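In: Predicted model follows, preceded by the sequence.
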Amino acid sequence: MVRRKKEKAKRPLWGVPKGIVLLATPDGWRTSVLTAEGGMLCGRLDVPVDTDPRDARTAAAAMVRELARDFHATDVEVAWDAPREPWSWTAQVTPAPDEGMLPGSGRAAGQENISFMHNPTTIRTFGLRFAVPQHPHAIEQWAEVRPLVDGRDLLAEIHPDGTSSCSARHLLGPAGGWPFAASDEPRRVELSNNDCVTDCCGGTFVSVRRRGDRVLWTSWENTHDNRAPLPADLCFDAAQYDAELARAGADVSWEGPVDTAARLLAGELADHTAREDWDRVVIAVRPERTEPARVTVCLGRRGAPRAQEEEEEEEVLVRELLVTGREPLRELVRRFVLRITAEDPRGGPVP
């Protein structure tokens, strides 16, 4: 009897993707695809050199999805992180949820859903509430914007000692750039931190995307404690979700005087930094919950690298607005903005 040599199953030549790095270079767009096995696949992205960054991200995501299907017969989702540099982007790649059923794909082995989100197919009610910092030395002094699910504080369940990474200052710009804004392209959103940067002390993350008349929160991650339970994927009615975002963006009923002053000041300075004859840009506007309360404004030199601004004190203009509550805030802010924008672009007062 002749024994047939047993053939070993061939492993895929390309690992399971877990991340993407996209770079805009003078020679064209380049990608590095990171795999769960520790590998990396690098190459040129097949798009013209002058392709819009959004279209380049779409092409890179499509390429990774196609490779995952071809090599591993699996569908994946790509969620782009907020860019740290204008020429580079990173994305997280995770297994795609099944259509119709939204399993908790963000759970680690052995983890269970938190109780009030056990059924991932239920349409949940989305909410937001503002929480004013109680500690005067907290890193973030803008009010927290905390997500609610069916009226319950989500972060209190999954990161009870953490701080929301979304604050009232994030709701000052265009609605499309707000942390919880949902689009057809998945985005990885930092939900919470430990009053520190998440690269250092960890936090919780989720992928937010719009699918038809639904908004999905999927691919949960806890870099603070991987033993902590994570929710099942969440599904919201898109119309209710958008309406709640709009309501929260317009809500100022929770503000104290220093919060109102900081909001008005940020808006006024955003308008003034568009002036070509003023050589300053806003680095930060911070409410300070001291006694008396104040708003601190940091202005940098237009075009100066941020590292240079932080290292060279003369490059940073710091001004403080005291908020005593004894005069109308709009008039107080108006006079303050006129005073600092009248200063010479080189940093000294106008003679």
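Out: Yep, that arrived. The structure presented is a predicted model; accordingly, all values stated were derived computationally and were not measured. Numbers count the residues shown, from 1 in each chain.
In: C-alpha only now, for contacts and for neighbours.
Out: Noted.
In: Isn't residue 254 up against residue 129?
Out: No. Residue 254 is beyond contact range of residue 129, at 9.3 Å (criterion: C-alpha atoms under 8 Å).
In: If you count surrounding residues, which of the two has more?
Out: Neighbour count, other C-alpha atoms under 10 Å: between residue 254 and residue 129, residue 129 has more, with 15 against 12.
In: can you give me the helices in the stretch 1-150 of the chain?
Out: 53-72 (DSSP state H, counting those that start in this stretch).
In: Provide the count of other residues in contact range of residue 65.
Out: For residue 65, the count of nearby residues is 19 (other C-alpha under 10 Å).
In: Nearest residue to it in space, ignoring adjacent ones along the chain?
Out: Spatially, and ignoring its direct neighbours in sequence, residue 65 is nearest to residue 76 (5.8 Å; C-alpha to C-alpha, 6 or more residues apart in numbering).
In: hold the first one in mind and look at this next one:
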Amino acid sequence: MALHRRFAELGVRACHRRAVLYAVAALPLPAEHRPAARSLARQLTRTGTTVPAVTVGLALLARVGEPEDVPHVFVLGLVRSLTGAALQALDVLDRRAGAVVSLLSSAGRHELQPLVRALAASVSASASVEADDAAVRRELTAFPAGPRFLDAGTARRVAEAARLPDLLAAHPADPELLARAGLLLVRIACEGDAPGELLGYRDAPGVYETVVGRAGLLTPTLEHHAMLLSLALSLSSGTGVLLDWPPGRRESLLAALGRLLARPAWTSLTDPDGTCDPAGGSADAARTGAAGVGPDTGVDPDTAAAWRRRAGWIRRTGRRPFTGAATAGGGLRIEIVAGDPEGGRASLETRVLVDGRPLVPALFPFGPAHGPEILLDEGLLRADTEPRRVRLAEAWCTEGCCGALHVTVRRDGDEVVWEDWRRPALPGSRGPAPAVPALRFDAAAYDAEVTRAETDGDWSWRARRTARLVKAGLTARPELLTRWDARRGWIGTGFDDPDTVKVNFWYQPGLAAGRPEGDPLVFQWAVPDDGAPPREQAEAALRRLAEEDPKHYSRVSGGTRERAEELGFAWPFDS
């Protein structure tokens, strides 16, 4: 009661529970005081009548709790206002139980509910271990596991709740379960969601070992090829490099994947001259062309287009993780990595490796490195005697929410220096992020590597090359837009439609005369890939910009509805 009264006197309410957690975590707790703290924690979690008081109890249990506390903390975790504090305790006491609470509180999609119910049942003592495993295995392999349903955090919680290593050990010859385990690992490692999720998954190295070691059980299909290639990209230059590997083990796994995917049964999947049966319903149908699409094949055009995109990605990317360049230690290496086009958002990034280790996920767990259109096309990584502030990465939820990773790049004689790092506090920390020491590179080697990365186009698909050429043309000839009172914005390919070039520009009356008036309005012009060579498509787009006002064939994509109506344009975002 004294604690309740004191909270009331201080005005501590439920909305202050995060501050309460930090305060309790920072309390000195000598060994001789731990039994008393445990007794107090249990009393608060069982008899507390306010959120702050119970939160104190849960925060103490995160430090001094024991396995016998798990069932009670589990139940408290189902109370929305206590979920965060309960998860903090369960992640220390029983990560599997914490994963189930997390899924019960956050997995709202009805497609996930059968799996979540099976996982929740598996933590109870009401059924046998064999029955639990059978139910979890059945639902785990049945539910839709695409990026629309599984972000990195949810995938990690599913793997933890399912006790994935134990499940794989119990089913050593189950290719369906193996494929699902690999897909979960790909989703956990998704750089576009949160690179830190893979580093927080303690079983990740073991699951990599199992999936790669048993990959020969998998039938060669386009979907399996994409999954294994995605794992290889993580092991070669992504967050997977940062896991706690025994010496040489990561390299061995990567080599094993390289040998498997080099076999004819796998390489033939993406052979543009091969034949396939698009009506068979398997991902192998990606090899089909337009002749394989239609009512007689049973494959709709959108599905066939997705298959062709994935097959093209595998052809472009298939050997890049295995060349050895990205895994070699020493100095600076810049890898442009395009992810599986059917695998989710943020599938293109500029990975900076120092001595073979990826820099961004090691320092910033909130989002992926920026793409080449930002870091390379604009020359931001080039070094000059004048220091340049560079944003290497931004949190997936925007910099204003969870921050970004910044560094200053400058030339110092025969060296290039990266210094003055700025990043937000790391998850779970109670103070600023630790300082990052300056990095120094040989200037000649640095310049050569940046130039090589800027001119590397092997990773790019046709629409992306068209977008880069359009951007380069507008950079060299800004008057193509200025004459229409417009200036260039972001130019790239659509996140949901990578075969379409998106040209964004800002319109502001009076801009051509040097006297812009009012707030700008943002337009977007969508340019579908028509099959012509990228240079021809880019030249056609630039000619049209020179001859026709782009506001007449573009749509408003930003600004305000009031400004759009004031300038005589329809506002497309009204429901």
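Out: Structure's in. What do you need? These figures come from a predicted structure and were not determined experimentally.
In: quick one: TM-score?
Out: TM-score of the superposed chains, computed with TM-score structural alignment, normalised by the length of the first structure, equals 0.53; 216 aligned residues with a C-alpha RMSD of 3.3 Å.
In: Counterpart of the residue nearest to residue 65 of the first structure over in the second structure?
Out: Counting by TM-score structural alignment, residue 76 of the first structure lines up with no residue in the second structure.
In: Identify the residues contacting residue 76 of the first structure.
Out: Applying C-alpha atoms under 8 Å, 6 or more residues apart in numbering to residue 76 of the first structure gives the contacts 65, 68, 93-96.
In: Do I have it right that residue 103 of the second structure meets residue 157?
Out: Yes. Taking C-alpha under 8 Å as the definition, residue 103 of the second structure is a contact partner of residue 157 at 6.9 Å.
In: picking that back up, and which of the contacts of residue 76 of the first structure is nearest to residue 275 of the first structure?
Out: Nearest to residue 275 of the first structure among the contacts of residue 76 of the first structure, counting by C-alpha to C-alpha, is residue 93 at 40.9 Å.
In: Can you find the partner of that closest one in the second structure?
Out: Residue 93 of the first structure maps onto nothing in the second structure, by TM-score structural alignment.
In: list the contacts for residue 93 of the first structure?
Out: Shown in contact with residue 93 of the first structure (C-alpha under 8 Å, 6+ apart): 17-20, 76-79.
In: ok, now residue 393 of the second structure?
Out: Contacts of residue 393 of the second structure by C-alpha under 8 Å, 6+ apart are 360, 364, 367-370, 404-406.
In: How are the strands of the stretch 151-300 of the first structure distributed by residue range?
Out: Assigned by DSSP state E, counting those that start in this stretch, the stretch 151-300 of the first structure shows strands spanning 152-153, 163-164, 187-193, 203-211, 214-222, 234-237, 280-288, 293-301.
In: The ones you listed: which one's closest to residue 33 of the first structure?
Out: Ranking the strands of the stretch 151-300 of the first structure by their distance to residue 33 of the first structure (criterion: C-alpha to C-alpha) puts strand 187-193 first, at 16.9 Å.
In: how about that closest one, which residues of the second structure does it hit?
Out: Using TM-score structural alignment, strand 187-193 of the first structure pairs with 388-394 in the second structure.
In: To what extent does that stretch diverge from the first structure after superposition?
Out: Superposing on the first structure and averaging over aligned pairs (mean C-alpha distance after the TM-score superposition for the first structure), stretch 388-394 of the second structure comes out at 2.3 Å.
In: how far is that stretch from where the chain is centred?
Out: Here the centre of stretch 388-394 of the second structure is set off from its chain's centre by 18 Å, with C-alpha atoms, centre = their mean, to the nearest Å.
In: in that stretch, what counts as buried?
Out: By neighbour count on 16 or more other C-alpha atoms under 10 Å, the buried set for stretch 388-394 of the second structure is 388-394.
In: so what's residue 264 of the first structure up against?
Out: 330, 333.
In: what residue of the second structure matches up with it?
Out: Using TM-score structural alignment, residue 264 of the first structure sits opposite residue 469 in the second structure.
In: for residue 210 of the first structure, same thing?
Out: Under the alignment (TM-score structural alignment), residue 210 of the first structure pairs with residue 411 in the second structure.
In: number of nearby residues for its match?
Out: Residues near residue 411 of the second structure, counting by other C-alpha under 10 Å: 20.
In: Give me the neighbour count for the residue mapped onto residue 354 of the second structure from the first structure.
Out: Using TM-score structural alignment, the equivalent of residue 354 of the second structure in the first structure is residue 149. Residue 149 of the first structure has 17 neighbours, counted by other C-alpha under 10 Å.
In: Tell me which residues touch residue 149 of the first structure, please.
Out: Listed by C-alpha under 8 Å, 6+ apart, the contact partners of residue 149 of the first structure are 124-127.
In: now residue 103 of the second structure
Out: Per C-alpha under 8 Å, 6+ apart, neighbours of residue 103 of the second structure: 116, 154, 157-158.
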